[in-house]
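S.K.: below are the sequence and a predicted model for it; my questions follow.
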Amino acid sequence: MGTLILLTAEAAHEGGFGLNFNILETNIINLAIVIGVLVYFGRNILGKVLADRRSQIEQAIQEAEGRVKEAAAALAEQQQKLAQAQTEAQRIKANAEASAQSLRESILKQADEDIVRMQSSAAQDLATQQERVIAELRQRVAAMAVQKAEAHLREQMGEDSQRQLIDRSIAMIGGS
């Protein structure tokens, strides 16, 4: 297109139509025409493209800032929930420790009471067993003493003495 204009301009200058074969001259003119057309028409288009791109970038930055704010708010909320959960966990742990300590003291107290009760019961059982053994020994000793006394009396007393003793005993029982 630029070459055609040059050809037309040169032909008009010489009085006719002709071709310009000077490459440097025609390229510079063509380049100047193309740049001029681009500047004239491209200024609006390029300005509009750059303005659109700028607005897209600004919008993307605003959206990113919005997401950052939302993320920061969500992070703060989750940190608050974490702090509450940690506080609750500490409270539960403290309650559990207090309950465990109370239960431990209760178990120790019950164990002490059981030991005292078992010692008392063992002492009573021992005393009862001792009394039973002593009573049994007394009965055996008494039975042995009676047997020995009877044997001794039989040896030392004759039949006459035995009859007299029996008669006296009967008289005492009958006289009472």
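M.R.: Ah, there it is. Numbering: from 1, shown residues only.
S.K.: all contacts plus neighbour counts: C-alpha atoms, from now on.
M.R.: Will do.
S.K.: ok, which stretches of the protein are helices?
M.R.: Shown for the chain, the helices assigned by DSSP state H span residues 2-14, 23-156, 159-175.
S.K.: most tightly packed of those helices?
M.R.: Counting by mean count of other C-alpha atoms under 10 Å, helix 2-14 has the highest mean neighbour count of the helices of the chain, with a mean of 15.
S.K.: can you list the helices and strands that it packs against?
M.R.: Applying 3 or more C-alpha pairs under 8 Å, 6 or more residues apart in numbering; DSSP states H and E, we find helix 2-14 packed against helix 23-156.
S.K.: show me what the helix it packs on is packed up against.
M.R.: Using 3+ C-alpha pairs under 8 Å, 6+ apart, helix 23-156 is in contact with helix 2-14.
S.K.: how far does the helix it packs on sit from its chain's centre?
M.R.: In terms of C-alpha atoms, centre = their mean, to the nearest Å, the centre of helix 2-14 is found 92 Å from the chain centre.
S.K.: now do it against helix 23-156, angle only.
M.R.: 160 degrees (axes from the mean of the first three to the mean of the last three C-alpha atoms, to 10 degrees).
S.K.: for A32, see how far away the spatially most central residue of the chain is.
M.R.: The C-alpha lying nearest the average C-alpha coordinate of the chain belongs to A89 (C-alpha atoms, centre = their mean; 7.6 Å). As defined by C-alpha to C-alpha, to the nearest Å, A89 lies at a distance of 79 Å from A32.
S.K.: same question for I23.
M.R.: 14 Å.
S.K.: this is the comparison structure:
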Amino acid sequence: MKNVTDSFVPLGHWPSAGSFGLNTDILATNPINLSVVLGVLIFFGKGVCASCLLSDLLDNRKQRILNTIQNSEELRGGAIKQLKKARARLRKVEIEADQFRVNGYSEIEREKFTLINSTYKILEQLENYKNETIHFEQQRAINQVRQQVFQQALKGAIGTLNSCLSNELHLRTINVNIGMFGAMKEITD
């Protein structure tokens, strides 16, 4: 390592003497910087103890660091409180979401059950309507057949009577019927 006195080589010895520049040699510049700082402290300090000044600077620095740590601790405490509040709110929201989910599922099941029941009732009504319609149509068809059979039988009977009855037989039947009506009248009087 170089001697401390080697750092105080006259400026004419350096190739860039007389001009201002940066010296990047750390070993050469560090002692120079220290000597400049000490010179400034001695010049401006005049009667101020260098160790007292350094002690004051360190105390100030220590106090700032302690204040920064204290502020950080307070911020950390506040952040922890906010985190606890946020977690509590999250738990509350999760519980509410679970309740909505359960209520939603039960509501869906209720609506499904109601829909199935109403559909069943509608199908039952349609089945009853269908059966009533079929019964009605059957009765109507039976009545039409009966009417047609009756008309056919009546036509056949009239045709048989017309072909079998002569005018004389016809007159005799009318006279007998008139006689029966007359006898009935006498009985009722």
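M.R.: Thanks, I have the structure now. This one's a predicted model, so the numbers in the text were calculated from it and none came from an experiment.
S.K.: re earlier: residue in the second structure matching the residue nearest to the centre of the first structure?
M.R.: Using TM-score structural alignment, the partner of A89 of the first structure in the second structure is A97.
S.K.: E58 of the first structure too?
M.R.: By TM-score structural alignment, E58 of the first structure lines up with L66.
S.K.: cool, and E150 of the first structure?
M.R.: In the second structure, E150 of the first structure lines up with I158, judged by TM-score structural alignment.
S.K.: got it, and L137 of the first structure?
M.R.: Checking TM-score structural alignment: L137 of the first structure goes with V145.
S.K.: for I107 of the first structure, same thing?
M.R.: Checking TM-score structural alignment: I107 of the first structure goes with L115.
S.K.: which residues touch the residue located most distally from the centre of the second structure?
M.R.: Largest separation from the mean C-alpha position in the second structure: E168, at 100.4 Å (C-alpha atoms, centre = their mean). Not one residue lies near E168 of the second structure by C-alpha atoms under 8 Å, 6 or more residues apart in numbering.
S.K.: please report how far it lies from S35 of the second structure.
M.R.: From E168 of the second structure across to S35 of the second structure, the span is 174 Å (C-alpha to C-alpha).
S.K.: from N30 of the second structure, how far out is the closest residue to L41 of the second structure other than its chain neighbours?
M.R.: Nearest residue to L41 of the second structure, sequence neighbours excluded (C-alpha to C-alpha, 6 or more residues apart in numbering): A50, at 7.3 Å. Taken as C-alpha to C-alpha, the spacing of A50 of the second structure relative to N30 of the second structure amounts to 19 Å.
S.K.: my guess is I33 of the first structure contacts G2. True?
M.R.: Yes - under the criterion of C-alpha atoms under 8 Å, I33 of the first structure makes contact with G2 at 6.7 Å.
S.K.: aligned against the second structure, show me the partner of I5 of the first structure.
M.R.: So, by TM-score structural alignment, I5 of the first structure is left unmatched.
S.K.: try R163 of the first structure
M.R.: In the second structure, the residue matched to R163 of the first structure (TM-score structural alignment) is L171.
S.K.: please apply the same query to S121 of the first structure.
M.R.: Match for S121 of the first structure (TM-score structural alignment): Y129.
S.K.: next one: its match from I122 of the second structure, what distance?
M.R.: 10 Å.
S.K.: try R140 of the second structure
M.R.: Taking C-alpha to C-alpha, one finds R140 of the second structure at 26 Å from I122 of the second structure.
S.K.: now do I65 of the second structure
M.R.: 82 Å.
S.K.: now swap in I32 of the second structure and tell me
M.R.: To I122 of the second structure, I32 of the second structure is 105 Å away according to C-alpha to C-alpha.
S.K.: over to I108 of the second structure?
M.R.: According to C-alpha to C-alpha, I108 of the second structure and I122 of the second structure sit 21 Å apart.
S.K.: stretch 59-72 of the first structure vs the second structure, mean deviation?
M.R.: Superposed on the second structure, stretch 59-72 of the first structure shows a mean distance to its aligned partners of 0.9 Å (mean C-alpha distance after the TM-score superposition for the first structure).
S.K.: tell me the contacts of Q148 of the second structure?
M.R.: Shown in contact with Q148 of the second structure (C-alpha under 8 Å, 6+ apart): no residues.
S.K.: do H13 of the first structure as well
M.R.: Contacts of H13 of the first structure (C-alpha under 8 Å, 6+ apart): none.
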